[in-house]
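A.B. asks: Show me the folded form of this:
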Amino acid sequence: MSAPVPSSAPLHPLRIANFRAYWLSRFAGTIAVSAQAIIIGWQVYGIARETMDIRGAAFMLGMIGLVQFVPLFLLTPVVGLVADSVDRRWIVRGTTALLVLNAATLGLLTWSGNLSLPALFSAAVLIGIARAFSGPAYAALAPNLVPKESLPTAIAISSIAWQFGTVAGPSIGGLLYAIHPDVAYGVISALLGLALATMLLIGKVPQPRAQKDRRPIQRILDGFSYVRRNRLVLAAITLDLFAVLLAGATALLPIYARDILHVGASGLGFLAAGMGIGAATTAIWFSFRPMKSNVGVKMLTAVIVFGLAILTFGVATQVTEALGVTRIGADGAIRVDFVISLVALIVAGGADMVSVYVRTSLIQLHTPDAMRGRVSAVSQLTISASNELGEAESGLLASLLGPVGAVVFGGVGAIAVTLLWSRLFPELRRARTFDPPDMLDIEPQHGVAQP
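C.D. replies: Predicted coordinates:
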């Protein structure tokens, strides 16, 4: 298949019109989805606290993550094949339209006073379905928009859109919700509409030819087989899975904001933006200074730093109370544990971005274009397992150990998993650059390309 753009084209991705439209679509969509996520979490926790204690409400927060994960888990074998067989632009367009309708419906229910836990859980299921289809299509579309040599930079710039969206989204969502819930949902719907409009601007791009000589079930299994056989890709995907599954603390932020740090909805917005601030700063750095050496060791180190930062976030209140230093400022208006918690989340976000950057680059550069949809679907499954299923795990542990115990357990677990993976997968530890070995075209008789 021909290259996405001629070799004479500008190397910087933002000089390519299709990529600019892609970037803006992802930026607007991420802001909207991040803002909606924090609002849904706040609404679920608020409604649950009317009839439940903290641990019971924490469990309900965790279940929001679970109901988003289940449809993605069930659909993963299908969505990757769809992304490799159907125009990826139209997959993203269709799922974005679904998200627009979903956000508008929640806004209407909020405005009419009919919002309930079943409505919020139903909305979460629809978000999970939309993300199941859009994730592999989005990931597989980006390499079709830029030259191969520009892909690491494109990944960093694309990550900026995502990370800035996660920074701005919670803050915008919290601020607009404080003004009025109707305003918040109106802006979210408009941003999703912008994401849809810009995706419609992307012109025709190369699409790998579907393997008509292979049955769909065989093609589905090819994606899983390729990941299993390419140990470097397998190591990168599974390390992120288990580290974030254990140490993901975002589901518990409403609990920390309301009942531990006592900073309310405005403080929740800052906490939710913390990881995005660190990640966006790191992504900007990589967009100008792409990582070129010792990529495997840097990923392992970053995940350990991530675990330490989450651990710090978890015990900030206990440490400051034990030291007797709880407030600073002339009038004692600033809580020290809140400042420490925010800084810890910023560090965690920066470390997580290093892991994301390495993992995404390895997957995209080590996977043939004809299989990117299916391999991206496998990657998305692990990412969703670490995020949404991690939220369920955090909620369950918080209901058993308390919020602080759950976060501490996760931070320690992430560090332990990283040390174990460095021994189980020496390929990751020895990875020096992103340069993949020469890849053969997919051979129908064997099912997958040889890594």
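
A.B. asks: Could you use CA atoms for every contact and neighbour count after this?
C.D. replies: Fine.

A.B. asks: Now do the strands in this structure.
C.D. replies: 327-328, 334-335 (DSSP state E).

A.B. asks: which of the ones you listed sits most buried?
C.D. replies: strand 334-335 (a mean of 16; mean count of other CA atoms under 10 Å).

A.B. asks: tell me what that strand is packed against?
C.D. replies: On a contact count with 3 or more CA pairs under 8 Å, 6 or more residues apart in numbering; DSSP states H and E, strand 334-335 meets strand 327-328.

A.B. asks: Now do the strand it packs on: distance to the chain's middle.
C.D. replies: 34 Å (CA atoms, centre = their mean, to the nearest Å).

A.B. asks: before we go on, could you also do this sequence so I can check it against the first one:
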Amino acid sequence: MDGKLKYKKSTYHLYTFLVSKMIGSLGSSVYTFGISMYILSMTGSSLSFATNLLFSIVPRTIISPIAGLIGDKVPRKWLVLGGQAGVILTVSILLLYTWTAGLSLPAIYVATLFNSIFSSFSSVAFSASISNLVDEERLQKAMSFNQLSLSVSGIGGPIVGGMLFGFASMEVFLLVFISAAIITLLLESTMNFTLYKKPVVASAQKETMLQSFKAGFVYLKTKPVVRAILWTALWLNLFFTCLSVGIAFVLLTNLKFQPQLIGFIEAAAAIGMLITAIYLATRSNLKFPLVVVKRSTLLMAISVILVAVPLLFSWSNTVNFIYYLVLMFVAGGFGVTTNTPIGVIMQTSVDEEYKGRVFGIVEMMAMSMMPLGTLIYGVLYDIIPAQYVLIVSGTILIAIVLILLRGSVIRMAHPELEDKRKMNILEEVEG
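C.D. replies: So this is what the prediction gives:
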């Protein structure tokens, strides 16, 4: 395929990727909202809600590295489409069960379990394939489109779900999700997952699955920058849970905000994500992406500390509302300026034959910290004043970023910065 045709196909992938991700994420967000509200209204139990959450998180944590390993051995398009088909089949069976026997809690748990397993294969394989779908010059735009779709679903999912939940049955929620998943499957089936795939040197030695899995970790040892990003992401996911668990707790329990106002504040973060994703999608590639990651994560850590400020002073409800509205809007933007460059670095730094395993490890590390962080902070907020939890967590986050993304790591990622520094020193000496 000549250059013009490849570029044209890459453009098609870019916008098909945006539409498919947006539809799929929105459908999933509406479904998740409806199921969550159904469980809480049916049982009135936060334990039942948390159990469904565990059935979603734990399988992804276990399956992701296996999905990545398989993605390095078989065509990733098969895994993407197969995983998506598995999700459609799972929710379709749940719909049929609901029509015949009525929706029940065990049926929801089973559907959530299989949904999580199938979506793990699809998600990991797709993430590892982005650099094969789009030319390197537009990788930042592709990663920004991914953040854009997540922000749209974050805003639209609860709105659409809230409108439907008042007067529509759960079957409608299931049909919305199935319809969105089918459209996503059809769009992804038109993509060429090997358009920009680099040739892979075949190994002369036949590896077992265990040897191949270990090879992924051995490979990470040869990539200090990628390894630093992974460890940073691991600890950030643990300590940033203080915000996802604590913001609603602070607003509702400490400051006595109405639920409607809390909804506006949480939506502000999604709007901040949306605007920042659009900005990054329209601008040229960042020159030093890891520098941007370090600065934005430091600002996000400072944002965690700033959440505690109204708890230390007696401000009016109006001032508090405006303060948190602005803070969450900015924090949402920082999240995009962290995740987008990380995505670009991972896509360009990891060799093709290891991408599946590395992205599987990334997802495993990210997902494993969520239940642990939720448990830890759920206990801490009950026994320690929220302002102290937030200030200490924010301080730890700043230390993590400064240690794991220290200057030597930045210079390894961007050697030209070291050359520039040496030139400045030389000019100073000569001058």
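
A.B. asks: ok, back up a step: to Ala251 of structure 1, which of the strands of structure 1 lies closest?
C.D. replies: strand 334-335 (21.7 Å; CA to CA).

A.B. asks: of all the strands of structure 1, which lies closest to Asp259 of structure 1?
C.D. replies: strand 334-335 (13.8 Å).

A.B. asks: now what about that closest one, what contacts it?
C.D. replies: Leu261, Thr326, Arg327, Ile328 (CA atoms under 8 Å, 6 or more residues apart in numbering).

A.B. asks: what's the counterpart of Phe173 of structure 2 in structure 1?
C.D. replies: Per TM-score structural alignment, the equivalent position to Phe173 of structure 2 in structure 1 is Ala184.

A.B. asks: Looks like that match contacts Gly169 (just checking).
C.D. replies: No: in this structure, Ala184 of structure 1 is not within contact of Gly169 by CA atoms under 8 Å, at 10.7 Å.

A.B. asks: Of those two, give the one with the bigger neighbour count.
C.D. replies: Looking at Ala184 of structure 1 and Gly169 with other CA atoms under 10 Å, you find the greater number of neighbours at Gly169, namely 30 against 23.

A.B. asks: Need the counterpart of the more buried one in structure 2.
C.D. replies: With TM-score structural alignment as the criterion, Gly169 of structure 1 matches Gly157.

A.B. asks: Hmm, Ile23 and its match touching each other?
C.D. replies: No: the criterion here is CA under 8 Å, and Gly157 of structure 2 misses it with Ile23 at 10.5 Å.

A.B. asks: Nearest residue to the alignment partner in structure 1 of Lys141 of structure 2 in space, please, no chain neighbours.
C.D. replies: Using TM-score structural alignment, the partner of Lys141 of structure 2 in structure 1 is Thr153. For Thr153 of structure 1, ignoring the flanking residues on the chain, the nearest one in space by CA to CA, 6 or more residues apart in numbering is Ser287 at 5.4 Å.

A.B. asks: State the number of residues packed around the aligned residue in structure 1 for Gln205 of structure 2.
C.D. replies: Using TM-score structural alignment as the criterion, Gln205 of structure 2 maps onto Asp213 of structure 1. Asp213 of structure 1: 9 surrounding residues under other CA under 10 Å.

A.B. asks: again with Ala316 of structure 1
C.D. replies: Neighbour tally, Ala316 of structure 1, other CA under 10 Å: 21.
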